[in-house]
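# structure here, sequence nowhere to be found:
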């Protein structure tokens, strides 16, 4: 959910997701960022300074330092606001490193204090041919397999969501509730790829407090609110169900054109864990239906799929990292398994029944996985 967060949600991110911010950022001790060939990005509450406006195409390393008082996120945008790479939840006084494969061309680096809006932007250029010619063929195979996986998830989402939409159009509240969470699984597994287009996510997955000025609320979560909070389906909801299908068909058609690289797969896996930390563990994502745990599982599954495909190269370049990732993926799956409920429509307990201590246990597991996962892109770029 790239839904733009309110200040209240940003505060939640500080209080919870960033309790173990070492996963995506390091404390400002002067040791984490910088180095030869690194593009340094200094974010403040009012600025976004970049150390160089031109750098060689190929594997680029961005060293981000947040000197502001707000949680920030940094994006690299291609023309049309297509997301090339990003890093969320960079807390005040912390650093983060991002490794990404950047083709020759013109881009914008955006810092988003408070994780809201279009961000403070700097234009940059990647020049030259890059260093792709010698890429390990196993990485090309990983990209091809992941591209197939992403398309499969989109293809499977449409019939599941059609069942949900049909129930809404029929005015059948109970059937719509039963099919809601399952309709979202494929999207949650591959969300970073969908979000890379820039315009689809705000249509189908935005939260009410993430709406831009003048933006009409559409998508899954508008219908979720009607079903669980308002407990009824309006005529507008029935129209929105059709709009949701139209927007998801657009995603299904376009997902095959997404630009996917080994580093975007790795960074996307980390982004999925960020989604868990800021939305699922906090209960923000499914605040009406409380179906956060199946979203949680889908995010983890998508992250693990990307890692598994990249593992042959990552394990060669950094065997200790691969060993730790194997351990932490197994651990988070085990923690999720404790909350399964065969009697529920989606197979998990409602998240509002999960106590504070259990939520902390889940959060600790996410943080333990996020830290090594943040290093995966660098491992496959070696």
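Yes, it's here. This structure is a prediction, so every number in the text was calculated from the model and none was measured.
# contacts, neighbours, all on C-alpha from now
Noted.
# so where do the helices sit in this protein?
Taking DSSP state H to define them, one finds helices in the chain at 7-15, 137-169, 173-183, 185-189, 191-195, 201-204, 220-225, 235-254, 262-275, 292-317, 319-337, 356-373, 376-380.
# and those helices: which comes nearest residue 121?
helix 191-195 (18.8 Å; Cα to Cα).
# so what does that closest one touch, helix or strand wise?
Applying 3 or more Cα pairs under 8 Å, 6 or more residues apart in numbering; DSSP states H and E, one finds that helix 191-195 contacts helix 262-275.
# any idea of the angle the helix it packs on forms with helix 292-317?
For helix 262-275 against helix 292-317, the angle between stretch directions is 150 degrees (axes from the mean of the first three to the mean of the last three Cα atoms, to 10 degrees).
# helices or strands up against helix 262-275?
strand 82-90, strand 94-102, helix 137-169, helix 191-195, helix 292-317, helix 356-373, helix 376-380.
# between these, which gets nearest to residue 272?
Among these, the nearest to residue 272 by Cα to Cα is helix 292-317 (5.3 Å).
# picking up where we left off before, got the helices and strands packed on helix 262-275 as a markdown table, with mean neighbour count columns?
Output for the helices and strands packed on helix 262-275, formatted as a markdown table (neighbours: other Cα atoms under 10 Å):
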| stretch | mean neighbour count |
| --- | --- |
| strand 82-90 | 24 |
| strand 94-102 | 25 |
| helix 137-169 | 19 |
| helix 191-195 | 23 |
| helix 292-317 | 22 |
| helix 356-373 | 20 |
| helix 376-380 | 24 |
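# looking at the ones you listed, which is closest to residue 228?
Proximity to residue 228 (Cα to Cα) singles out helix 137-169 among these, at 12.6 Å.
# distance between the closest one and the chain's centre?
Mean-position distance between helix 137-169 and its chain equals 16 Å (Cα atoms, centre = their mean, to the nearest Å).
# what's the answer for stretch 196-209, then?
In this view, stretch 196-209 has its centroid 12 Å away from the chain centroid, taken as Cα atoms, centre = their mean.
# adding another structure so you can compare the two:
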């Protein structure tokens, strides 16, 4: 889930300090004139170019502020074209994205909240490269995967919703985590629409001013913290089903490119680092490791589909990614319990640090995947 609580931001800072290097915001030495330079601070979002050609675009971000920030590129209808989250104070990050001609906005979000400080940009025609059949195939296969995950989420979510509406607390708890798996595997695509994610996957302290709390985490609180199901919860369950069905119907129209697949894989690792490692995502149910696995699954799917092209362009990167994906999956496997995982509140700080280190070791090379497929 995109919105962060202030406690989550603090937790990220603490983990980053322990790990010394965060895979979620890497230093970048991009200084070439072909890159769009973005200098983000606590009250400014300075963009070096407000007009540039369409095609593969490099965005070099420097956070000169005192807060963790995010940088987004929004289309005119507020769809997210690309993003990079969790860019710490004094650090740099590089984004490679495929952007078509049109009008857009670059937004910096100090504190990773709100609509951000926005700058209008124009992307002109003429920069698009001829499509690569292998990348076209990867996009087509990933589109099928995303739709499949949405289709499979609907019956799983219906079981959860039915249990809530029956007032069956135990069954609702049992079906809660499985109802979220498809969403967690493909969350960057779901978030690209902008309006669905806040209704389905927001935590209480991530609410914007005036926003009603709905979705999975509101129900999670009722089940595990309040330990009861109210009539309001039953109505919220119906609303969740309505919102997820809307997502299922719209997901086929999502704009997907090879670089958005690569950046989405990186975002899923950022989700693990930002929300799962800290225990923020599932603070009541402690089912964070289920989400963790789903995020890694989704990232690996995008990577596997892009791998044939990345192997030609950067074989050393692919070798490292293969190694680090296996390492993360092995680290996660240590916490399996039967068909599921241990409750995350039973995972101590030392073990959380080990998981964090494994995620960071994967996140760093994964941040280079978009550039590798864009060569």
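Cool, the structure landed. The model shown is predicted, which means the values in this text are computed figures rather than measured ones.
# now the helices of the first structure as CSV including distance to residue 95 of the first structure?
What follows is those, written out as CSV (distance: least, Cα to Cα, whole Å):
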stretch, distance to residue 95 of the first structure
helix 7-15, 15
helix 137-169, 28
helix 173-183, 35
helix 185-189, 27
helix 191-195, 22
helix 201-204, 27
helix 220-225, 33
helix 235-254, 33
helix 262-275, 16
helix 292-317, 23
helix 319-337, 20
helix 356-373, 13
helix 376-380, 16
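# which stretch among these comes nearest residue 99 of the first structure?
Proximity to residue 99 of the first structure (Cα to Cα) singles out helix 376-380 among the helices of the first structure, at 5.7 Å.
# what range does the closest one cover in the second structure?
Using TM-score structural alignment, helix 376-380 of the first structure lines up with residues 369-373 of the second structure.
# go on, stretch 274-285 of the first structure?
Alignment of stretch 274-285 of the first structure against the second structure: residues 270-281, by TM-score structural alignment.
# isn't residue 226 of the first structure right next to residue 232, touching?
Yes. Contact criterion Cα atoms under 8 Å: residue 226 of the first structure and residue 232 qualify, at 5.9 Å.
# can you pull the contacts of the counterpart of residue 292 of the second structure in the first structure?
Here residue 292 of the second structure is matched to residue 296 in the first structure, going by TM-score structural alignment. Neighbouring residues of residue 296 of the first structure by Cα atoms under 8 Å, 6 or more residues apart in numbering: 276, 280-281.
# can you put the residues you listed in CSV and add neighbour count?
Below are the contacts of residue 296 of the first structure laid out as CSV (neighbours: other Cα under 10 Å):
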residue, neighbour count
276, 29
280, 27
281, 23
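# show me what counts as buried in stretch 233-244 of the first structure.
For stretch 233-244 of the first structure, burial by neighbour count (16 or more other Cα atoms under 10 Å) applies to 233-234, 237-238, 240-244.
# and those as TSV, adding distance to residue 43 of the first structure?
Shown next, in TSV, are those (distance: Cα to Cα, whole Å):
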residue	distance to residue 43 of the first structure
233	44
234	44
237	41
238	43
240	38
241	40
242	41
243	38
244	36
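# between those residues, which sits nearest residue 219 of the first structure?
Distances from residue 219 of the first structure to those, taken by Cα to Cα, are shortest for residue 244, at 5.4 Å.
# so the closest one sits against residue 218, correct?
Yes. Between residue 244 of the first structure and residue 218 a contact is recorded at 7.4 Å, counting by Cα under 8 Å.
# shared neighbours, the two?
Both residue 244 of the first structure and residue 218 are contacted by 203-204, under the criterion Cα under 8 Å, 6+ apart.
# hmm, back to that, check the mean deviation of the match of helix 376-380 of the first structure from the first structure.
Stretch 369-373 of the second structure, aligned to the first structure and superposed, deviates on average by 0.1 Å (mean Cα distance after the TM-score superposition for the first structure).
# and that stretch, how far from the chain's centre?
Counting by Cα atoms, centre = their mean, stretch 369-373 of the second structure comes out at 18 Å from the chain centroid.
# just stretch 260-277 of the first structure next, same as before
Relative to the chain's own centre, stretch 260-277 of the first structure is displaced by 6 Å; criterion: Cα atoms, centre = their mean.
# what of stretch 37-51 of the first structure?
Its chain's C-alpha centre and that of stretch 37-51 of the first structure lie 22 Å apart, by Cα atoms, centre = their mean.
# find me the equivalent region of that stretch in the second structure.
Per TM-score structural alignment, the counterpart of stretch 37-51 of the first structure in the second structure is residues 34-48.
# start to end distance for that stretch?
For stretch 34-48 of the second structure, the first-to-last residue distance is 11 Å (Cα to Cα, to the nearest Å).
# buried sites along it?
35-42, 44-47.
# and the equivalent of residue 85 of the first structure over in the second structure, what does it touch?
Under the alignment (TM-score structural alignment), residue 85 of the first structure maps onto residue 82 of the second structure. Listed by Cα under 8 Å, 6+ apart, the contact partners of residue 82 of the second structure are 72-74, 97, 260, 263.
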